[in-house]
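Novice: the sequence and its predicted three-dimensional model are supplied below.
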Amino acid sequence: MEAEMEVGMEGELWEGRAEAVLGLNLCSSVPICYHSQFGPHEDLLLLEVDDNLLPEILQNRVTIRGQPDEDAVLCTLSSTYSMKFVGTSNSVFLIPPGDSSANGEKRSSVAASIITVATGNIELILAAPKLDKLKKLLKETPYNPDEDFDSISTHKKGLFRWQDLVEMIQASEEEIRAALKSLSAVEIDGYWRIVDDKTMNKTLTMILRNSLLHDWLISALDEETVLSTMVADGFSPRIVAHCLETHGTKVRDSKGTLWELGEKQVCLRLALDILASGKMKLKSFLERWEQSVPSGMKADLKMLQGEVLCDKIGVEEWIRVFSVSALPSTPADRFSALFQERLKWEWKDLEPYIRDIHVPGLSSEGLLMKYTRRIQPNAEAEPIFSAR
């Protein structure tokens, strides 16, 4: 069976293009016939890609990820793309490689055999990584030094190696690594874990106490000295090193590796430890917080943006933990959770809880227009945001 097809060469990618259609001019025609293997070929994907993404695909640096109950995404080493089927009004014929054909004047007498007809293509759209699942998995089994690791490891319950995460999380490898860092996750015995708050609080507190006892400068803590001292006190060297990485910056000099503890990281950890038992009157909290902060550091409420909320009840002001890390990462779910917490938000309170949302092609102003209603009686008044 043969037919004529009109070919419009307007920059489309023809994967596996056969010689029979190479070099055709606009509005030319060529005979076609059905290949012996003609059929639906449901395992074939026709992708619409731009020039930036094409090299990644041709060099096999992409992976399609997703469980049976999830919409598939395509991941490069650094980015995530949603996959959306788009039907086309024109028929797209897929021609397998290796068709023999003549050149020049003989071309018109040679039929191009088609292996299938595509009714559409997969459109790839740059998307935000889906990381809520990563947070959920790691928070289900936080690490503490008293756990029976051998028992957990034997049954592999709630523990995940790097390859497990890559296969389960719909995000690129770079995005997964960045998320692990933001969650302060650490690899212990081959498994990625989040260290429980009590262990981290205890470890940091002991480092600060030792700095007073041994006259260590918290701006220049010698790694070897800290590790040997803490191990002698019964602490795990891996957790001590992780505590330094989480709360400090590495500085190298001729004598070895030094760590400078960060003011914001340390003050935030101490503040959350104080609030772990529940909400407090703001005045009482500030007194305790300032007393706990090591010499040379200054506590400032701005350090707690996105981690706590202040509520005025009567004449008293109270403070409580409300961390952005515990909120969903998708915009719709994030705003839903925020408006469940408060019906109305002032911008100074709302901004810390949405600044980490990055949606390709949508600005912060666009997010606010899509998910909130803005109320501002006059130009001088602070805007108030409620659910749309």
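Specialist: That came in fine, so what should we check first?
Novice: CA atoms for contacts and neighbours, from now on please.
Specialist: Noted.
Novice: run through the neighbouring helices and strands of the longest helix belonging to the chain.
Specialist: Looking across the chain with DSSP state H, the single longest helix is helix 197-213. Other helices and strands packing on helix 197-213, by 3 or more CA pairs under 8 Å, 6 or more residues apart in numbering; DSSP states H and E, are helix 223-232, helix 237-247, helix 263-274.
Novice: which one, of those, ends up nearest to residue 167?
Specialist: helix 237-247 (25.4 Å; CA to CA).
Novice: buried set for whatever helix or strand comes next after that closest one?
Specialist: Later in the chain than helix 237-247, the nearest helix or strand by DSSP states H and E is strand 248-253. Going by neighbour count (16 or more other CA atoms under 10 Å), the buried part of strand 248-253 is residue 248.
Novice: what residues of the longest helix of the chain count as buried?
Specialist: 197, 199-201, 203-208, 211.
Novice: so how far is that helix from its chain's centroid?
Specialist: Centroid separation for helix 197-213 versus its chain: 30 Å, with CA atoms, centre = their mean, to the nearest Å.
Novice: show me what it is in contact with.
Specialist: With contact meaning CA atoms under 8 Å, 6 or more residues apart in numbering, helix 197-213 is reached by 144-145, 216-218, 226, 230, 235, 239-240, 243, 269-270, 273, 294.
Novice: give me the buried subset of the residues you listed.
Specialist: 144, 216, 218, 226, 230, 235, 239-240, 243, 269-270, 273, 294.
Novice: just the helices in the chain please.
Specialist: For the chain, applying DSSP H gives helices covering 54-58, 132-140, 149-155, 162-168, 173-182, 197-213, 223-232, 237-247, 263-274, 282-292, 331-341, 347-350, 364-371.
Novice: out of these, which is closest to residue 78?
Specialist: Using CA to CA, the nearest of these to residue 78 is helix 173-182, at 5.0 Å.
Novice: thinking again about what came up before, wait, which of the contacts of helix 197-213 is closest to residue 353?
Specialist: Checking those one by one against residue 353 (CA to CA), the nearest turns out to be residue 269, at 18.4 Å.
Novice: second structure for comparison follows:
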Amino acid sequence: MAQQNAYTLRLAAPSEEQTFRLVELPPELLSIVESETSELSLTIKGKQSDDAVLCSSSTTYALRAVTVSNAFFIVQPAQLIVEDGEEGDTTLEITGQVKDIIEVHKAVPRLDRLNGLMRGSEWNGEDEDMDDRNRRRYTYEQVSGVVQASTEELGEGLREAHVLHIGGKLRSLPPSQLSMILEAILTSLVARSLAPKNVPLDEFLDAMEEDHDLPRDVIRGVIAWYGDVSEERWRADMASLVREIGLGLLTELRDNPMTEAEFMTLWEKKVGDSFANEITLDLLHVRLTNRVPRLIYLTISQGYFLQPEPPSKALVYFPHTALPATPAARFADLFLARPRWLSEDMEPFLKGLPGGDSKTVRDALLVKFARKSEAENGTVWWSTRANYT
């Protein structure tokens, strides 16, 4: 048997003691750390008062400290002076100890802070900046430092909140302003006889300045939400643009209830005859994303409105963004809106909850917070439980 090396163990001097934390990585993060080809980007985010999260380039993870029954000692080779012709002792120093392990779990990005940061940053036209120079404006770097979300999730959150980069600052675009710009875009496409799938970028930006007095950086930022923008061309995604106008009109239902036919007529009027064929109510049930250049993906989205239930004939504005972020509170709001739901109608409003993108998690939430019943015709309904636990 080979002789094992003998080690001398000693405590480090008090001034040399260090603090360590052990982190247990999930498989997808471990593969990133161990990969020789991927770019490692892991950042802990949060204010001092926040529960810290760990962010990769695409995912947010919650951190949870779990106490272990036996403490771990951290040892390192000691720095010893070796005299001429002699080998120093094989000595290890205890430089720290660990009494808990940090577990890492996928979490929903905490984008709600965006609302507060962007409040007061609304862009309502170029001239208004002269009177608003004393208002606080945030850069992307400042927002990224306090919003607990990965780079990709924050980018998606800014896009969902209609936030633009203007003059090095982040500026939110109010719904009324966005609707005006989108209608102006459609008008210019028709007036200039431009093919939506092949729009010359410089010519179009010039047209928006000349026809509507809208700055180039604002228009360039907006059209990037609705298609693929290169240095020379904009390949417009007309379905997502027309859909955005429809979503803007939905907000009017809060104060001005209307039937589906009335809503569709108003929507057609807003987009004009040239693009009326793009309109379908199904557009408001799906979300169109353009993450990969020149490819459009359709994915089921969180809901924005409720179909009328007899005897009512009016559409109901019911945006997922206004619902609580915790499961119990969200189910309470859903059952206040309707006493019973079909599972396929409720599912769009469950996404955005922790794990809500997974059907397994959504099914578990339904079982926990709702009661299942079956009608005589076999239809399955979900209604509220007596108490939420």
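Specialist: All right, it came through fine. Because the structure is a prediction, the values reported are computed rather than measured.
Novice: to residue 2 of structure 1, which of the helices and strands packed on helix 197-213 of structure 1 lies closest?
Specialist: For residue 2 of structure 1, the closest of those is helix 237-247, at 68.0 Å, according to CA to CA.
Novice: if we can go back for a sec, can you put the helices of structure 1 in CSV and add distance to residue 30 of structure 1?
Specialist: Converted to CSV, those look like this (distance: least, CA to CA, whole Å):
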stretch, distance to residue 30 of structure 1
helix 54-58, 28
helix 132-140, 51
helix 149-155, 62
helix 162-168, 44
helix 173-182, 45
helix 197-213, 69
helix 223-232, 73
helix 237-247, 65
helix 263-274, 68
helix 282-292, 80
helix 331-341, 50
helix 347-350, 62
helix 364-371, 49
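Novice: what's the closest non-adjacent residue to residue 24 of structure 2?
Specialist: residue 103 (5.3 Å; CA to CA, 6 or more residues apart in numbering).
Novice: measure how buried the residue nearest to residue 44 of structure 2 when sequence neighbours are not counted is and give me the count.
Specialist: Nearest residue to residue 44 of structure 2 in three dimensions, chain neighbours excluded: residue 54, at 4.5 Å (CA to CA, 6+ apart). By other CA atoms under 10 Å, 21 other residues sit near residue 54 of structure 2.
Novice: could you do the one 10 residues further on as well?
Specialist: When neighbours are defined as other CA under 10 Å, residue 64 of structure 2 has 16 of them.
Novice: doesn't residue 107 make contact with it?
Specialist: No - using CA atoms under 8 Å, residue 64 of structure 2 is not in contact with residue 107; the gap is 11.5 Å.
Novice: about what we covered before: contacts only, for the residue nearest to residue 24 of structure 2.
Specialist: The contact partners of residue 103 of structure 2, by CA under 8 Å, 6+ apart, come to 23-25, 63-66.
Novice: could you find the counterpart of it in structure 1?
Specialist: Under the alignment (TM-score structural alignment), residue 103 of structure 2 pairs with residue 123 of structure 1.
Novice: please tell me how far the equivalent of residue 70 of structure 1 over in structure 2 sits from residue 109 of structure 2.
Specialist: Under the alignment defined by TM-score structural alignment, residue 70 of structure 1 is paired with residue 50 of structure 2. Residue 50 of structure 2 sits 13 Å away from residue 109 of structure 2, going by CA to CA, to the nearest Å.
Novice: neighbour count: these two, which is higher?
Specialist: residue 109 (21 against 10).
Novice: in space, what's closest to that one - neighbours in sequence excluded?
Specialist: Using CA to CA, 6+ apart, the closest residue to residue 109 of structure 2 is residue 149 (4.7 Å).
Novice: which one in structure 1 is aligned with that neighbour?
Specialist: Alignment note (TM-score structural alignment): residue 149 of structure 2 maps to residue 171 of structure 1.
Novice: what's the spacing between that match and residue 367 of structure 1?
Specialist: 22 Å.
Novice: looking at the two, which has the bigger crowd around it?
Specialist: residue 171 (32 against 17).
Novice: show me the contacts for that one.
Specialist: 75, 79-80, 129-131.
Novice: which one among these gets closest to residue 247 of structure 1?
Specialist: Taking CA to CA as the measure, residue 247 of structure 1 lies nearest residue 131 of those, at 23.2 Å.
Novice: now for that closest one, how many residues are close by?
Specialist: When neighbours are counted by other CA under 10 Å, residue 131 of structure 1 registers 18.
Novice: isn't it up against residue 177?
Specialist: No - counting by CA under 8 Å, residue 131 of structure 1 does not reach residue 177; the two are 10.9 Å apart.
Novice: adding distance to residue 312 of structure 1, write the buried residues of helix 197-213 of structure 1 out as CSV.
Specialist: Shown next, in CSV, are the buried residues of helix 197-213 of structure 1 (distance: CA to CA, whole Å):
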residue, distance to residue 312 of structure 1
197, 28
199, 32
200, 31
201, 29
203, 34
204, 32
205, 31
206, 35
207, 36
208, 34
211, 38
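Novice: quick one: which two of the residues you listed are the most distant?
Specialist: 197 and 211 (21.1 Å).
Novice: about what we covered before: now the contacts of residue 171 of structure 1 in TSV, with distance to residue 102 of structure 1?
Specialist: As requested, those are exported to TSV (distance: CA to CA, whole Å):
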residue	distance to residue 102 of structure 1
75	40
79	43
80	43
129	48
130	50
131	53
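Novice: of those, which stay in contact in structure 2?
Specialist: Contacts conserved in structure 2 for the contacts of residue 171 of structure 1, counting by both residues aligned by TM-score structural alignment, their matches' CA atoms under 8 Å: 75, 79-80, 129-131.
Novice: nearest to residue 190 of structure 1, of the residues you listed?
Specialist: Top of the list for closeness to residue 190 of structure 1, among these and by CA to CA, is residue 131 at 20.7 Å.
Novice: for the closest one, give me its contacts.
Specialist: With CA under 8 Å, 6+ apart, residue 131 of structure 1 has these contacts: 169-171, 176, 179, 329.
Novice: please apply the same query to residue 267 of structure 2.
Specialist: Applying CA under 8 Å, 6+ apart, the residues near residue 267 of structure 2 are 245-246, 249, 279.
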